[in-house]
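A.B. asks: take this sequence and fold it.
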Amino acid sequence: MPAFLSGFFLSLSLILAIGAQNAFVLRQGLMRQHVFAVCLFCAVSDALLITAGVAGFGALATAVPWFETAMRYGGAAFLIWYGWKNAYSAWQGGAALQTEGPAQTRLSVILATLAALTWLNPHVYLDTVVLIGSISAQYPDRLSFGIGAVLASFTFFFSLGYGARLLSPVFRLPRAWQVLDALIALTMWAIAAGLLLGGH
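C.D. replies: Prediction:
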């Protein structure tokens, strides 16, 4: 149980930080578009990476010296672009949450999450594979630690995705949507700055 709880709360504390992936899940939850598929995809992706880390791949950054640097600069470039996209949406304004109208196909939503916000996000690898993987080595019961970490991911993403709809009345106002886009942009740029400055 101590290993399970440690894994659960470590994973939860890492995921709670606002990032591109979380912002995407929040947006899909507000739009009520393919929420289950998006939450499931993010949680399963985390589960695979956590499993890889706990299984012993946490030493990847040490074994391959250029791995962390490549992830840092590649991730920073993507986050700068993603932040600009949201900043432009905030600048344009005039958009409000619409619960009706054409929805994105499930394929396009999952591909956007897969290609950009999950597997190309350096924080995902550093937090799950490297950090959780290395910390799990301190526990004799690594299986319980890993299960706790995976469960935290499922709990968080489904809570975020389905809890977002409680905020939908607020996001019917164009100004609220502008504020959200602006906050997402600033967050992405702050993360990118941290990566470029060598932070984690």
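
A.B. asks: contacts and neighbour counts: CA atoms only from here.
C.D. replies: Will do.

A.B. asks: gap between stretch 83-93 and the chain center?
C.D. replies: 20 Å (C-alpha atoms, centre = their mean, to the nearest Å).

A.B. asks: show me what secondary structure element comes after the helix or strand containing L143.
C.D. replies: Using DSSP states H and E, L143 falls within helix 142-163. For helix 142-163, the following helix or strand on the C-terminal side (DSSP H and E) is helix 174-196.

A.B. asks: how about residues contacting that next one?
C.D. replies: Helix 174-196 is contacted from outside by 18-20, 23, 72-73, 75-77, 79-80, 82-87, 89-91, 93-97, 170-171, 200, using C-alpha atoms under 8 Å, 6 or more residues apart in numbering.

A.B. asks: tell me the buried residues in that helix?
C.D. replies: 175-192, 195-196 (16 or more other C-alpha atoms under 10 Å).

A.B. asks: next: stretch 27-40.
C.D. replies: 27-36, 38-40.

A.B. asks: equivalent analysis for stretch 107-116, please.
C.D. replies: V109, I110, T113, L114, A116.

A.B. asks: for F78, see how far away the last one is.
C.D. replies: To tie it back to what came earlier, the one meant is A116. 8 Å (C-alpha to C-alpha, to the nearest Å).

A.B. asks: same question for the third one.
C.D. replies: Distance, T113 to F78, by C-alpha to C-alpha: 13 Å.

A.B. asks: need the contact list for the residue nearest the centre of the chain.
C.D. replies: Closest residue to the average C-alpha location of the chain: Q21 at 3.0 Å, with C-alpha atoms, centre = their mean. By C-alpha under 8 Å, 6+ apart, Q21 lies in contact with T113, L117, T118.

A.B. asks: one more, for comparison:
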Amino acid sequence: MEAAALAGLGLGLSLIVAIGAQNAFVLRQGLRREHVLAVVAVCTASDVVLVLAGVGGTGAVLARAPWLVSVVRLAGAVFLLGYALLAARRAVRPAVLAPDAAGTRAPLGPVVGTALALTWLNPHVYLDTVLLLGSIAGTHGEHRWWFAAGACAASLLWFAGLGTGARALRPVFARPGAWRVLDGVVALVMTTLAFSLLLSA
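C.D. replies: Just a heads-up that it's a prediction; the model follows:
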């Protein structure tokens, strides 16, 4: 049981610890101290649902209906391009980079909606979390749910650590120039991911 859980934890971390749209968003919200718990909760809960779905057999369904992944791939590419444009706009216009200085915060609804979109409109989450994790969990037989528990724990540890640990970087991002660099990198990452999705469609 312990071996299966550790295997799930290790594979879960290896899949999630990478520069991507979701992680970039969690990092940005953590730096802004804006609805961090809500974003962490949404990302973690979404991963848990997807892991359990994969282990429960949804991966087999997606394998038989690849067109579903194609639909999500196109929708995700469009969304990522739109988010990339917003990030590029923030990088070009420093006045909108640091809302703390202006005393304004983004409403909870749009922030949660963005977190949901970055998670559920990402086709890689279905390929990695549902298909890959689900398939490998099956190799653990009766201990596959321990494997799933380890993978779910990996998501919780990573998102909680990323969201709350971002505050350690706050001194660096006290300068508007640092926010411009971050948003520029986010725009580049989002654009690259969007085109990679379009090219693989």
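
A.B. asks: re earlier: switch the contacts of Q21 of the first structure over to TSV; also include secondary structure and distance to F145 of the first structure.
C.D. replies: Formatted as TSV, the contacts of Q21 of the first structure follow (DSSP: H, G, I helix; E, B strand; the rest coil; distance: C-alpha to C-alpha, whole Å):
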residue	secondary structure	distance to F145 of the first structure
T113	helix	27
L117	helix	25
T118	helix	22
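
A.B. asks: is A106 of the second structure in a helix, a strand, or coil?
C.D. replies: Taking DSSP: H, G, I helix; E, B strand; the rest coil as the rule, one finds A106 of the second structure in the coil state.

A.B. asks: so how many other residues sit close to the spatially closest residue to L13 of the second structure that is not a sequence neighbour?
C.D. replies: Spatially, and ignoring its direct neighbours in sequence, L13 of the second structure is nearest to A154 (5.4 Å; C-alpha to C-alpha, 6 or more residues apart in numbering). As a burial measure, A154 of the second structure scores 26 neighbours (other C-alpha atoms under 10 Å).

A.B. asks: A154 of the second structure contacts L9, doesn't it?
C.D. replies: Yes - counting by C-alpha atoms under 8 Å, A154 of the second structure does reach L9; the two are 5.1 Å apart.

A.B. asks: overlap in contacts, these two.
C.D. replies: What both A154 of the second structure and L9 touch, as defined by C-alpha under 8 Å, 6+ apart, is an empty set.

A.B. asks: follow-up on the earlier one: and which of the contacts of Q21 of the first structure is nearest G163 of the first structure?
C.D. replies: T113 (19.1 Å; C-alpha to C-alpha).

A.B. asks: trace that closest one over to the second structure, please.
C.D. replies: Alignment note: T113 of the first structure maps to A115 in the second structure; criterion TM-score structural alignment.

A.B. asks: next: G146 of the first structure.
C.D. replies: In the second structure, G146 of the first structure lands on A148 (TM-score structural alignment).

A.B. asks: please report the distance of P171 of the second structure from G165 of the second structure.
C.D. replies: Taken as C-alpha to C-alpha, the span from P171 of the second structure to G165 of the second structure is 13 Å.

A.B. asks: which one of these two is surrounded by more residues?
C.D. replies: The neighbour comparison of P171 of the second structure against G165 (other C-alpha under 10 Å) goes to G165, with 15 against 10.

A.B. asks: contact partners for the aligned residue in the first structure for the more buried one?
C.D. replies: Here G165 of the second structure is matched to G163 in the first structure, going by TM-score structural alignment. Residues near G163 of the first structure by C-alpha under 8 Å, 6+ apart: G29.

A.B. asks: if I look at G163 of the first structure, how far off is F157 of the first structure?
C.D. replies: Distance from G163 of the first structure to F157 of the first structure, by C-alpha to C-alpha: 10 Å.

A.B. asks: and if you look at L97 of the first structure?
C.D. replies: Distance from L97 of the first structure to F157 of the first structure, by C-alpha to C-alpha: 21 Å.

A.B. asks: who has more neighbours, the two?
C.D. replies: F157 (25 against 17).

A.B. asks: roughly how far does the closest residue to the more buried one other than its chain neighbours sit from S153 of the first structure?
C.D. replies: Excluding its sequence neighbours, the residue lying closest to F157 of the first structure (C-alpha to C-alpha, 6+ apart) is C39, at 5.4 Å. C39 of the first structure sits 10 Å away from S153 of the first structure, going by C-alpha to C-alpha.

A.B. asks: how about R180 of the second structure, what's its partner in the first structure?
C.D. replies: Match for R180 of the second structure (TM-score structural alignment): Q178.

A.B. asks: the residue of the first structure positioned farthest from its centre in helix, strand or coil?
C.D. replies: Centroid-distance maximum for the first structure: P140 at 28.6 Å, with C-alpha atoms, centre = their mean. Three-state call for P140 of the first structure (three-state DSSP): coil.
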